[in-house]
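Engineer: take a look and give me a structure for this.
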Amino acid sequence: MGKTASKLSKDDISTLKKATYFDKRELQQWYKGFLRDCPSGQLSKVEFIKIYKQFFPFGDPTEFATYVFNAFDTNKSGTIEFKEFIIALSITSRGNVSEKLEWSFNLYDLDQDGHISFEEMLKVVQSIYKMIGPMVELNDDEKTPERRCEKIFKMMDKNHDAMISLAEFRDINRVDPSIIDALQLYKDLV
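Structural biologist: So this is what the prediction gives:
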């Protein structure tokens, strides 16, 4: 998939059908749209941030878009290729709860060490607050990114080691169903 072709090859379609929840027709439509927006076959971080800015005009989505970009860019090439894009979109839009939780965990685990530290979560939550801007009224226990992170850590960090493991992160769906609702971000998109 390194080359840019106007259509996906049979091998690419077969591979992507196994790796995603999209059928052949959907894959071809997404690929056509991806190439229309990214004729080089690669989405740069700058372009990715521009897309986020269209959806969040009242805040600054730059930092959060960068974190999401890094989660999409699984091969760490500095660009998002179609395969990376469509697999991430499949998980975030149609994946099961477990897949969405693992993807979200990887988004927050900025250093990819298998744990989310308070500092990592705080960076991501601060970026979300910057992105949404003043448009959302928050509960008192979530008025600041620090309060939100403290609340999350109280719920998730069961062994009190100041880190959240993937297992602890997955358990949150039993504790706080609103987390699962938040993971439904792209469900109506596709």
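
Engineer: from here on, just use CA atoms for contacts and neighbour counts.
Structural biologist: Fine.

Engineer: name the helix or strand for the residue nearest the centre of the chain, please.
Structural biologist: In the chain, the centroid-proximal residue (Cα atoms, centre = their mean) is Val68; its distance is 4.8 Å. Element membership of Val68, judged by DSSP states H and E, is helix 62-72.

Engineer: what about the residue lying closest to Ile132 once chain neighbours are set aside, how many residues nearby?
Structural biologist: Once flanking residues are discounted, Ile132 sits nearest to Gly59: 5.2 Å by Cα to Cα, 6 or more residues apart in numbering. Counted by other Cα atoms under 10 Å, the residues lying close to Gly59 total 17.

Engineer: these two touch, right, Gly59 and Lys130?
Structural biologist: Yes. Gly59 is within contact range of Lys130, at 5.7 Å (criterion: Cα atoms under 8 Å).

Engineer: can you pull the contacts of Met121?
Structural biologist: Contact partners of Met121, counting by Cα atoms under 8 Å, 6 or more residues apart in numbering, are 108-109, 149.

Engineer: quick check: PyMOL command selecting the buried ones in those residues.
Structural biologist: Of the contacts of Met121, the buried ones go into a single PyMOL selection, burial set by 16 or more other Cα atoms under 10 Å:
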select buried, resi 108+109+149
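
Engineer: how about a markdown table for the contacts of Met121, with secondary structure and distance to Ser93 added?
Structural biologist: Converted to a markdown table, the contacts of Met121 look like this (DSSP: H, G, I helix; E, B strand; the rest coil; distance: Cα to Cα, whole Å):
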| residue | secondary structure | distance to Ser93 |
| --- | --- | --- |
| Tyr108 | helix | 18 |
| Asp109 | coil | 20 |
| Cys149 | helix | 25 |
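
Engineer: how about this one, so we can line them up?
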Amino acid sequence: MGSYSSNLDDILEEDMHHWYTKFMRESPSGLITLFELKTMLDMNGMTEEANGYVDQVFYTFDMDGDGYLDFVEYIAAISLLLKGEVNQKLKWYFKLFDQDGNGKIDKDELETIFKAIQDITRSYEIPPETIVTLIYEKIDVKGEGELTLEEFISGAREHPDIMDMLTRMMDLTQVLEIIVKALHYVNLPAVCHHCSGTAIHIHLNHAVC
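Structural biologist: Prediction:
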């Protein structure tokens, strides 16, 4: 997995048009579905919250809503997550947290997302409810138990410790690495080890002669 971290850095350092041209030349379709993403993430046995989180990530990245992630959407996502201006990142976080789309995030929504992230990353250092309590104690100045986009952004910017916690919790590098790995292999020619020829089809990194 470490080699794909360098791939992410390379993507950001190189010209986007060059990377897009190169990718489309090697993988003309370059699409991945939600089912394929979950397969790559090995979602078997994951909690309902974790599955819901991956759904939310996928549909947030799927900017045109066609049911596929393409390379342009992938590039936009990693550019936002790894290089984006603070307000852009916070707007993206808010969109991901706001599961019912009502323009506000409550404690249950935030806790559900954090539980799902911990389930996927297998990191359980701080209980999600503790994180949520800390966030709302500091930035829910009205004490309403929910935050608007404006309250969320201003609160996170005013409290560097909250911003740092959100950044670490929302580090989707692992998910993005899996996406780019999947995109690299979907529909690429593969060599069959049984016949030493080129496979005529590849799906989720399995060649069929």
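
Engineer: what's the TM-score here?
Structural biologist: Here the superposed chains carry a TM-score of 0.66, computed using TM-score structural alignment, normalised by the length of the first structure; 158 aligned residues with a Cα RMSD of 3.3 Å.

Engineer: the helix holding Val68 of the first structure vs the second structure, mean deviation?
Structural biologist: For helix 62-72 of the first structure, the mean distance to aligned residues of the second structure following superposition is 2.1 Å (mean Cα distance after the TM-score superposition for the first structure).

Engineer: give me the stretch of the second structure that the very next helix or strand once past that helix matches.
Structural biologist: Next helix or strand after helix 62-72 of the first structure toward the C-terminus (DSSP H and E): strand 79-81. The aligned range for strand 79-81 of the first structure in the second structure is 68-70, by TM-score structural alignment.

Engineer: next one: stretch 110-122 of the first structure
Structural biologist: Going by TM-score structural alignment: stretch 110-122 of the first structure matches residues 99-111.

Engineer: stretch 149-168 of the first structure too?
Structural biologist: Across the second structure, the stretch matching stretch 149-168 of the first structure (TM-score structural alignment) is residues 132-151.

Engineer: residues making contact with that stretch?
Structural biologist: Outside stretch 132-151 of the second structure, the residues that touch it by Cα under 8 Å, 6+ apart are 91, 94, 103-107, 110-111, 152, 155-156, 159, 162.

Engineer: just the buried residues of that stretch, please?
Structural biologist: 132, 135-136, 139-140, 146-147, 149, 151.

Engineer: now the helices: where do they sit in the first structure?
Structural biologist: All helices of the first structure, identified by DSSP state H, fall at 10-19, 24-37, 45-55, 62-72, 82-94, 97-108, 118-132, 145-156, 166-175, 177-182.

Engineer: and the ones you listed as JSON lines, adding distance to Leu189 of the first structure?
Structural biologist: Output for the helices of the first structure, formatted as JSON lines (distance: least, Cα to Cα, whole Å):
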{"stretch": "helix 10-19", "distance to Leu189 of the first structure": "19"}
{"stretch": "helix 24-37", "distance to Leu189 of the first structure": "12"}
{"stretch": "helix 45-55", "distance to Leu189 of the first structure": "13"}
{"stretch": "helix 62-72", "distance to Leu189 of the first structure": "17"}
{"stretch": "helix 82-94", "distance to Leu189 of the first structure": "7"}
{"stretch": "helix 97-108", "distance to Leu189 of the first structure": "15"}
{"stretch": "helix 118-132", "distance to Leu189 of the first structure": "19"}
{"stretch": "helix 145-156", "distance to Leu189 of the first structure": "27"}
{"stretch": "helix 166-175", "distance to Leu189 of the first structure": "23"}
{"stretch": "helix 177-182", "distance to Leu189 of the first structure": "14"}
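
Engineer: residues in contact with the closest residue to Ala71 of the first structure other than its chain neighbours?
Structural biologist: Of all residues not flanking Ala71 of the first structure in the chain, Leu107 sits nearest, at 5.4 Å (Cα to Cα, 6+ apart). Leu107 of the first structure makes contact with 67-68, 70-71, according to Cα under 8 Å, 6+ apart.
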